[in-house]
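**Q** only geometry, no sequence info:
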């Protein structure tokens, strides 16, 4: 039913929007695909239609769904906020209703200012949607060889359909933001980038600084970071951070006094050979790495992790048997962005070297190396050299990081903030990836900042 509804939406709403556009870029208003009737906000929808290749007048159109949420209690002259989802290859539009109905978001989203959500190129409701079905993937890469082959076959299908994957990346998304802003008649504006959306935000600041009042970046992924080369270390550091929290908690420490040694022994066991579950399946080291990567992003999952790791150390792999990887990416878009923005600047040989002899870090090596095989098959050109360099800016920017984050650790944000004359760095303890979703304190600081970006945010709530 879900697939049918998405196809119905694309057929009846986005496709007419694409064909109705007489010149590109353009914006076509249309009814919202989701039902917002019970919400108090005034919500309108449309599709931004842009050329896949802006430098080619004959290029195919690309449709980006847009949802505009008017502020409930608008502050006079407050510029709107454009929200940038993560991934890459994730989505924003399908989450709008949930974000607005969740009580924890009500003090922030579309309260003082209009908020604008859109799916970046290749996202779930974008046209084309670059999803590749039946692929298991985390931010540590395609899990198994069958996932690599499925992604490669999918890339060939995209090319056969006339899609040029060289135009799905952060640099192009930054240009799309300008098209969206102009189409909606927006002058000054704020950006809120989340996860890989922070990379799009930083790229926008670098190439299109005009009219930007301020930027909030939550769970920061800077341009100079290395996706494949650095992730073994960030994953291992996050796991050890969780273990440290367990050691500092009397009950957890008493239950699992040798947790770090057991986790390392568990990792070595998987690295030596795939482990058999009670379901008869063999689970390779990449499966354990994928489990740790996805679990490290979620606060609720982290609270169970010491117990689960101890169970696996004892030979009970039921947690892997029942574990389902997060399904939030259009996997082909994820690959297209990374091939252009990251992989072309990195070395496959360096991935294993950076993992060194750390068994936890080594769990992610093979899946991260898989990126290189897929990118080679996709044939996407890497971005300009500038896109791998650090960004420096005078635009007021709030850097928000979680204490534990296997993909976007706080040291990334702190280092990037040091290059910003008007940057503020905040690390929120006892939180994970996507701080504004987890922490009322973070939401309070973000709201303060968006209303007055030139003032230091009040950090008193961090004490709690």
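**A** Received it, and whenever you're ready, just let me know what you need. Here the structure is a predicted model, which means the values were calculated and not measured. Residues are numbered from 1 along each chain as shown.

**Q** from here on, contacts and neighbour counts on C-alpha atoms
**A** Will do.

**Q** in the protein, which spans are strands?
**A** 26-29, 43-51, 61-69, 81-84, 115-118, 137-138, 141-142, 189-194, 212-218, 275-276, 282-283, 397-402, 423-428 (DSSP state E).

**Q** what about those strands, which gets the closest to residue 330?
**A** strand 137-138 (10.6 Å; Cα to Cα).

**Q** OK, contacts around the nearest residue in space to residue 451 that is not next to it in sequence?
**A** Among residues not flanking residue 451 along the chain, residue 78 sits closest, at 7.2 Å (Cα to Cα, 6 or more residues apart in numbering). Remark: with contacts taken as Cα atoms under 8 Å, 6 or more residues apart in numbering, residue 78 is in contact with 112, 113, 451.

**Q** structure B:
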């Protein structure tokens, strides 16, 4: 059983940590993207009309999810929609939305709508950092939470799952108990959510896309642009297929194609990305001189530790007692998979340390496993999406083969959730079209990091066959979600240029200036 664990490949598409904050009153303003808010008539009881079919509403709220720094004008509120659109008198849910006003005195009329990855990640923590978003120089910028996530009402949290992850990562845990541990967690979480009246079948990519379309309709936005990352690029594809009329352009950062079966490929993608990095090190005279034959030595080390696990002792942060972990290749590969674009240049150095018996970085990583279990924020949403949209299309023969294909990480399953977990979760399979490529002539910019093992560049390249007005940029030496690289905002600059002129490939000097990583040598 492998789930959302710290050691081994981490199958999380931008599942971000979330902190609860409350903030000041939302500031009301009128711009090209938001002037319609003034005209929205809200039911006094917040419910559906007694005489007509339910209509989505945007309700301005004085209480925000986060404290927004002074000087940034915005409207905050909740989009109220049906949980199940086939039941017009059924339960409604509320989805938080920020509408940030452009810094321009003459903003362009087509705002950008942004939602992050996951599934199960919250978009709202981006709100306090709008000063860093270049998109506001020309346009309004709208943040929308995905239904079921942390700040939405309801929120599909799953603390039982987080406790299971914590328990499974402790050094004295018996791996033979893993299946039953996570099965109990899934049962408990499902029972808790369904007892609260939540229909788990309504928390999926199609429903999120419909929510965004409802927001566009409610605000009467004539044209808009989409900025999506990782998992949320699936939302963009559904919007392009089902609600294309008002979409002007789309940026997909680290695309996850509808037609890809993620669970069948994730281990191979990981090894290919590691190989690309180590090839670049070998091609760099200084890196090769400092760490000769690094790929061969590292892969041999992983195979050896898979047969004879590495024992690493770490003092427990509370008791001070030494705890001993036994690590195989599938665990030690995190020297790469836990890196970011900002630290990937250190990976050859860290591998060399490991090969020479320097375990300090590894011990620091293992110490984090003793931190208390989290709230399971958005985990129920993640389970609902994955078990409806990915699990039903999996070829378990391929998954089994992938699990044993690479001796360096033998027994590392590529599946995010075992079949038993999705059987317990019990959501309905989505229609077959949700596993098929879309065709569109909407202008699209596809962005990848060269070393991205979660959504590799070859996936985006394959999408171009069906996207007639698409462009593809691969950021050399970068990893997952380049537009979120705050150390170098070049990908954001490129995306912003595309929104300004979506009929041509962005021509940005910053992209041309990016070369191979400057590897850390000592």
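**A** Yes, it's here. Quantities reported herein were computed from a predicted structural model and do not represent experimental measurements.

**Q** Filter the contacts of residue 78 of the first structure by whether they're kept in the second structure.
**A** Checking the contacts of residue 78 of the first structure against the second structure (both residues aligned by TM-score structural alignment, their matches' Cα atoms under 8 Å), the contacts still present are residue 113.

**Q** Just put the contacts of residue 78 of the first structure in TSV and tack on neighbour count and distance to residue 15 of the first structure.
**A** Shown next, in TSV, are those (neighbours: other Cα atoms under 10 Å; distance: Cα to Cα, whole Å):
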residue	neighbour count	distance to residue 15 of the first structure
112	22	34
113	26	31
451	15	38
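
**Q** and the contacts of residue 78 of the first structure as JSON lines, adding distance to residue 246 of the first structure?
**A** Shown next, in JSON lines, are these (distance: Cα to Cα, whole Å):
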{"residue": "112", "distance to residue 246 of the first structure": "39"}
{"residue": "113", "distance to residue 246 of the first structure": "40"}
{"residue": "451", "distance to residue 246 of the first structure": "38"}
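
**Q** between the contacts of residue 78 of the first structure, which is nearest residue 96 of the first structure?
**A** residue 113 (15.3 Å).

**Q** dump the residue contacts of the closest one.
**A** 70, 71, 72, 73, 74, 75, 78, 79, 80, 81.

**Q** for the contacts of residue 78 of the first structure, which one is nearest residue 217 of the first structure?
**A** For the contacts of residue 78 of the first structure, the nearest to residue 217 of the first structure is residue 451 (15.5 Å; Cα to Cα).

**Q** can you tell me how far the aligned partner of that closest one in the second structure sits from residue 112 of the second structure?
**A** Alignment note (TM-score structural alignment): residue 451 of the first structure maps to residue 500 of the second structure. Using Cα to Cα, to the nearest Å, residue 500 of the second structure is found at 11 Å from residue 112 of the second structure.

**Q** Relative to residue 154 of the second structure, how far out is residue 397 of the second structure?
**A** Taking Cα to Cα, one finds residue 397 of the second structure at 37 Å from residue 154 of the second structure.

**Q** Likewise for residue 409 of the second structure?
**A** Taken as Cα to Cα, the span from residue 409 of the second structure to residue 154 of the second structure is 39 Å.

**Q** Give me the more crowded residue out of the two.
**A** Taking neighbours as other Cα atoms under 10 Å, residue 409 of the second structure and residue 154 compare with residue 409 leading, 25 against 19.
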